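1. Could you work out the structure for the sequence below:
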Amino acid sequence: MYIRIDVTSSKIYERRGDNLYTQADITLFDLIL
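-> Coordinates of the predicted model:
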């Protein structure tokens, strides 16, 4: 599972199955699980 998280706002704007995307305003970090 791949997760990209905006640690500033953490607003989810899209989700497709196991793919979770968050709104990227300032800072991102990615998780490959």
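2. alpha carbons only for contacts and neighbour counts from here, please
-> Fine.
3. Could you check how far the residue lying closest to residue 20 once chain neighbours are set aside is from residue 13?
-> For residue 20, ignoring the flanking residues on the chain, the nearest one in space by Cα to Cα, 6 or more residues apart in numbering is residue 3 at 5.3 Å. Residue 3 is 12 Å from residue 13, where distance means Cα to Cα, to the nearest Å.
4. Those two: which is more packed in?
-> For residue 3 and residue 13, the more surrounded residue by other Cα atoms under 10 Å is residue 3, and the numbers stand at 15 against 10.
5. And this one, please, so the two structures can be compared:
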Amino acid sequence: MYLKSFVAWGLTIWVAMACQQAMAQAPAAPAAA
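-> Sure, this is the predicted structure:
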């Protein structure tokens, strides 16, 4: 059970970082993307 929660948390953090990096590289990109 704990492993699933940890993986989900890690994935959420990874996605957030990827989105932030993408926004920084392409400021003109739509916010919905």
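6. How close are the two chains, by TM-score?
-> The TM-score (TM-score structural alignment, normalised by the length of the first structure) is 0.21; 16 aligned residues with a Cα RMSD of 3.1 Å.
7. quick revisit: buried residues in the helix or strand containing the residue nearest to residue 20 of the first structure, which are they?
-> Secondary-structure element containing residue 3 of the first structure, defined by DSSP states H and E: strand 2-6. By neighbour count, and taking 16 or more other Cα atoms under 10 Å as the criterion, the buried residues in strand 2-6 of the first structure are 4-6.
8. and those as CSV, adding distance to residue 20 of the first structure?
-> What follows is the buried residues of strand 2-6 of the first structure, written out as CSV (distance: Cα to Cα, whole Å):
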residue, distance to residue 20 of the first structure
4, 7
5, 9
6, 12
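9. any idea which of these is closest to residue 30 of the first structure?
-> For residue 30 of the first structure, the closest of the buried residues of strand 2-6 of the first structure turns out to be residue 4, at 4.4 Å, with distances computed as Cα to Cα.
10. Settle this for me: the closest one is touching residue 14, isn't it.
-> No. Taking contact to mean Cα atoms under 8 Å, the distance of 10.8 Å between residue 4 of the first structure and residue 14 leaves them out of contact.
11. Show me whatever sits in contact with both of these two.
-> Overlap between the contact sets of residue 4 of the first structure and residue 14, as judged by Cα atoms under 8 Å, 6 or more residues apart in numbering, is given by 20-22.
12. ChimeraX command for the buried members of the residues you listed?
-> Selecting just the buried residues from those in ChimeraX takes one command, with 16+ other Cα under 10 Å as the test:
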select :21,22
